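1. Build me a structure from this.
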Amino acid sequence: MSRHGRAVAAPGRDLRAGFRHDRGDGGAVVPQGLLKAARKSGQLNLSGRELSEVPQMVWRINLDLPEEANQNHSFNASERWWEQTDLTKLIISNNKLQSLSDDLRLLPALTILDMHDNLLTSLPCAIGELENLQKLNVSHNKLNILPEELTKLRNLKGLFLQYNELTCIPEGFGQLHRLEDLDLSNNRLTAVPASFSSLSNLMRLNLASNQMKNLPAEITRIKKLKHLDCTSNYLETIPSELACMESLELLYLRRNKLRFLPEFPSCILLKELHVGENQIEMLGAEHLQHLQSIHVLDLRDNKLKSIPDEITLLQALERLDLTNNDISSLPHTLGNLPRLQFLALEGNPLRTIRRELLNKGTQEVLKYLRSKIKADTANQNDTPTETAMTLPSQSRVNTHAMMTLKLLDYSEKQTALIPEEVFDAVGSNAITSINFSKNHLNEIPKRNNLLASLPEEMEALTKLQTINLSFNRFKTFPSVLYRLRTLETILLSNNQVGSVDPVQLKQMDRLATLDLQNNDLLHIPPELGNCVSLRTLLLEGNPFRIPRAAILAKGTDAVLEYLRDRIPT
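-> Take a look at the predicted model:
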């Protein structure tokens, strides 16, 4: 007899029986070998097995005598079933489950429960007994109500309920004090509980694609909130207190009914503001003066008629989208924004910028605007003066050094800006060294287009947050960047990078934006999906086949989720 009182099988029983596909409850097929492996690893993946219900053997995996214990052979040290590991991770996604048994309480050690893409209309009350649960994914189901018992999961850090049919949220949600990531997008919510203000550790809240007409002011008391997405609702206004959320870094308000841009008196950390596809008519200095950390400003598809000169206050701005507004002219000073890499102007009745110039791209438009500043200055002084944008003569650029020494020398000019004509003079010469010494530069010129590697000494830049290496000649991801754990933004588009290391990227827990557009990536490693800190991942323009363009179009969260689902188990 076994320790559970079961008779040991008679001699001659088929020793392979424990590894066959045995049928559980409801005709479900679960390989015994998979269950055996799960007892060792504590992880069980039953994704995509056409399950209409979870077999009883799964719920009782740590209780019942395993099949292999009945075999008439001795176990080595690695096969001692009585030394099994409690199941901590269960994936039953991409099946046909319509309900779950209360027997899930028999897996109290679970820390991860993934049930996305099923047909669940409700969750059992017993889910509240999984007191060790840290991540619960029930996205892409048919939930129309949540049990109050869900609020007992006090160790929960990630809760994913997107793409369901929820109309309300239990008031007790405020008890989930350890919750860091909450996704309620693509439901039917008209409001969220005021108790959300008690979610003291919440950093990411996604309320996109619901039916909300307003946000409770209490939501602004979530002190650690960094990412708030309210895209595709019916918001006409937002609480003024929202502007005072000092931790907020990414704010998505696209596709609503806003008529005014909120004023941000103290959001010194706000890096991305997306208010496209609203009804905003006016942009004033009061809306811009405190957005000095902003990297991305999306104002597309509104009713703006002008852009104020105060746009130059946004010294950190990298992307400005003004597509489809009513703008007839731009302030010339826009050309002086030092970090601006992307400027979208299509769909505006611009009178001063020709379409063929717009078609040449951002840098040509900015160059044109800077030239107009020069013209304005010359007109004011009645006498033309040489500026940093004056076309350099051949004597100012050492062409001999470029051809023989592969050196671009523009030193001792006492200038604060390297003219673009200096880079144009490079032509087809292969440059390996640059000398810009003894000038007044306050940043690395953006248009070098020459870098193929970074010095290891950069590891000493222990406070670096943003690096822009776009339009260069990198063939590999610079290894030194992996060691700069303070980096929040890496722009590496338009290079020749062939691969990235997802394991090292995951360790960069502050990395929020990674731009790898227009490189030579033939393969996107599924493990990249584990980089949960990423809020913006840009992969378009690479030759890989998977993920498909339709997945990329759904945005960063969808891409990461897709990649995570493809991680081998």
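
2. From here on, just use CA atoms for contacts and neighbour counts.
-> Fine.

3. got a list of contacts for the helix ranked longest in the chain?
-> Across the chain, the longest stretch assigned as helix under DSSP state H is helix 362-381. Here helix 362-381 makes contact (Cα atoms under 8 Å, 6 or more residues apart in numbering) with 332-336, 341-344, 357-358, 384-385, 387, 389.

4. Go again with 6 Å.
-> For helix 362-381, contacts defined as Cα atoms under 6 Å, 6 or more residues apart in numbering pick out 332, 335, 342, 343, 384.

5. hey, where'd the helices end up in the stretch 201-350 of the chain?
-> 285-288 (DSSP state H, counting those that start in this stretch).

6. ok, the residue nearest to residue 196 when sequence neighbours are not counted to residue 227 distance?
-> Leaving aside its sequence neighbours, residue 196 sits nearest to residue 174 (Cα to Cα, 6 or more residues apart in numbering; 5.1 Å). Applying Cα to Cα, to the nearest Å, the value for residue 174 to residue 227 is 18 Å.

7. and the helix or strand residue 38 falls within, how far out from the chain's middle?
-> Using DSSP states H and E, residue 38 sits within helix 32-41. The chain centre lies 34 Å from the centre of helix 32-41; the measure is Cα atoms, centre = their mean, to the nearest Å.

8. this one next, for a side-by-side:
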Amino acid sequence: MNPLNERFLNPLYRFKFFACVLFCVMAQISVGYGQYYKRFSSVEDALATQVKSSRRIKAMVLYGDNVTNLSPRISELKYLRDLIIKCKNLKTLPENFGELNLSFLRIKSDSLIALPKSISKIKNLSYLVLNVNSLTRLPKGIGKLQKLQRLEIRSNNLRVLPKSIGKLQKLDTLRLQAHGLRALPKSIGKLQNLKKLILRADALKKLPKSIGRLPNLEQLVLQANRLTTLPKNLSQLPKLKKMTLIVRSLHTLPKSIGNFPELEMLELEVNSLVALTPGIGQFKRLKYLKIVNGRFATLPQSIGDLQNLEMLFLLNVPLTTLPEGIGNLKKLRRLQILKSKLTTLPEAIGNLKNLRELLFRYRYKPSGESLRYREGGRNGQLATLPESIGKLQNLVLLNLSHNQLTQLPKSIGNLQNLEYMDLSYNRLITFPDSFSKLSRLGSLYSNHNQLTSLPKSIGALKGLMYLQLRYNQLKALPESFYKLDLMNLFIAHNKFSQEELKAIKERASPGATDF
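-> Got it, this is the predicted structure:
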């Protein structure tokens, strides 16, 4: 739990004034007190009023767009432990700021350029968050904060980190979003207790070798789009469990990348990556693998050696084939392949007995972009499915939209646990009769196909509640269709006559219908 949240269990005293608002939580509350509001004309007046009871103030939130500086009298709040400052135009902090006895400090400002040197004197500070976009440097004395456990910095103007950062021996989390940062000090390798390193710095071109000497690191997130190589000794992080690499200029991964004995999650967004090293099969504990924007057309056979893999995501990777070894992933539960060049799936796909979700479509929604399904939108090249797909007995969700499918294998009716199916934007003319065996199917989407008829036995789909068949070539519906107890039916833009539409309106279940 956030340290501040823990302390906010006591009644909250709010002090509003013109420049900013102070929220104070009292450590000792007299019976009969309640919430009350009081206005102040300035920060100085507010502090002067409260200083007499300063021993009671333990947590304070200060905010206001008109605040440009803080009164030096803030240092008189000797019992203050948690302080949050949200003042967009704050330019300076008083030099005696270091006389506070804080354990938690969060500052958010667009105008603060530097921190006072005295901040290094806050001996009990354990949590420091700086969302200060104009910050250009940190005080050299920051290494004196020997009790600091978490350091988060967000500043696009920060260029370098002081060498003294390596002296923060209790630091377990370091989060840096500093896209102007050009280098990391070698001393970062001295953070022996660091467990999480999250670094987003697009100007960074090289990592120090010392980054491979963090014996307790468990999570590494690295976003550095100008980085072209990774240190070879990166694989010497013995406790690493989660790794995310967003490095768009990287062409190859180190051969030793498979040497992380504890790795459970791996995310790679590497636009220039031309091949996936066979060493990836050495991740014996890997459960989650996500690859985005690669340039390779095949996966190594060794991918089938990932015996503990549960989730595999291949997004915007121009794959032309999948290795048969993919069928060895016995624990795989989710498989997503979006925007590939595959025309079929291997027969071995049917060996994935524990697979619950299969998404295979061309349309891909990159982060931050909207996804709209439009008629005529570009589709993938998947044209056929293997009969073995019917062996996926635990499959619950199947999405094959935006492809080139003209027919489905009869075995698809064997998917006894299937609940959701999306076949939109293909070239399907009809469904196989075996469709009627999908007893648990609740949602079926087949918009923008070339359907001319539905199976006569479609009425056997007793669990079907949502059905979309827009933009097809349907002229009539089979008699059994009217046995369906639908909540939603969408059949607009077909070839129904007016008489047929009238009959559908009269006989179909009274759910919402789009004609």
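
9. Let's verify the residue mapped onto the residue nearest to residue 196 of structure 1 from structure 2: helix, strand, or coil?
-> In structure 2, the residue paired with residue 174 of structure 1 is residue 166, using TM-score structural alignment. With DSSP: H, G, I helix; E, B strand; the rest coil as the basis, residue 166 of structure 2 sits in helix.

10. Next: the one 10 residues further on.
-> Look at residue 176 of structure 2: counting by three-state DSSP, its state is strand.

11. what do we get in structure 1 for it?
-> Aligned counterpart of residue 176 of structure 2 in structure 1: residue 184 (TM-score structural alignment).

12. Can you verify my assumption that that match contacts residue 161?
-> Yes. Contact criterion Cα atoms under 6 Å: residue 184 of structure 1 and residue 161 qualify, at 5.2 Å.

13. ok, back up a step: from the chain's centre, how far out does the longest helix of structure 1 sit?
-> 36 Å.

14. Buried residues, that helix. List them.
-> By neighbour count on 16 or more other Cα atoms under 10 Å, the buried set for helix 362-381 of structure 1 is 362, 363, 365, 366, 367, 368, 369, 370, 371, 372, 373, 374.

15. quick revisit: can you tell me which helices and strands the helix holding residue 38 of structure 1 packs against?
-> Packing contacts for helix 32-41 of structure 1, counted by 3 or more Cα pairs under 6 Å, 6 or more residues apart in numbering; DSSP states H and E, involve no helix or strand.

16. before we move on, the earlier item: from the contacts of helix 362-381 of structure 1, which ones fall inside strands?
-> Judged by DSSP state E, strands contain the following of the contacts of helix 362-381 of structure 1: 342, 343.

17. Pull out the buried residues from the helix holding residue 38 of structure 1.
-> For helix 32-41 of structure 1, using 16+ other Cα under 10 Å, the buried residues are 32, 33, 34, 35, 36, 38, 39, 40.

18. and that helix, how far from structure 2 on average?
-> Mean deviation of helix 32-41 of structure 1 from its aligned counterpart in structure 2 after superposition (mean Cα distance after the TM-score superposition for structure 1): 6.1 Å.

19. In structure 2, what stretch matches the helix or strand that that helix is followed by?
-> Beyond helix 32-41 of structure 1 on the C-terminal side, the first helix or strand identified by DSSP H and E is strand 43-45. The aligned range for strand 43-45 of structure 1 in structure 2 is 59-61, by TM-score structural alignment.

20. Show me the contact partners of that stretch.
-> 22, 23, 24, 25, 80, 81, 82, 83, 84, 85.

21. In JSON lines, list those residues along with neighbour count and distance to residue 72 of structure 2.
-> Shown next, in JSON lines, are the contacts of stretch 59-61 of structure 2 (neighbours: other Cα atoms under 10 Å; distance: Cα to Cα, whole Å):
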{"residue": "22", "neighbour count": "22", "distance to residue 72 of structure 2": "16"}
{"residue": "23", "neighbour count": "17", "distance to residue 72 of structure 2": "19"}
{"residue": "24", "neighbour count": "23", "distance to residue 72 of structure 2": "18"}
{"residue": "25", "neighbour count": "23", "distance to residue 72 of structure 2": "21"}
{"residue": "80", "neighbour count": "24", "distance to residue 72 of structure 2": "14"}
{"residue": "81", "neighbour count": "21", "distance to residue 72 of structure 2": "17"}
{"residue": "82", "neighbour count": "24", "distance to residue 72 of structure 2": "17"}
{"residue": "83", "neighbour count": "21", "distance to residue 72 of structure 2": "15"}
{"residue": "84", "neighbour count": "19", "distance to residue 72 of structure 2": "16"}
{"residue": "85", "neighbour count": "18", "distance to residue 72 of structure 2": "15"}
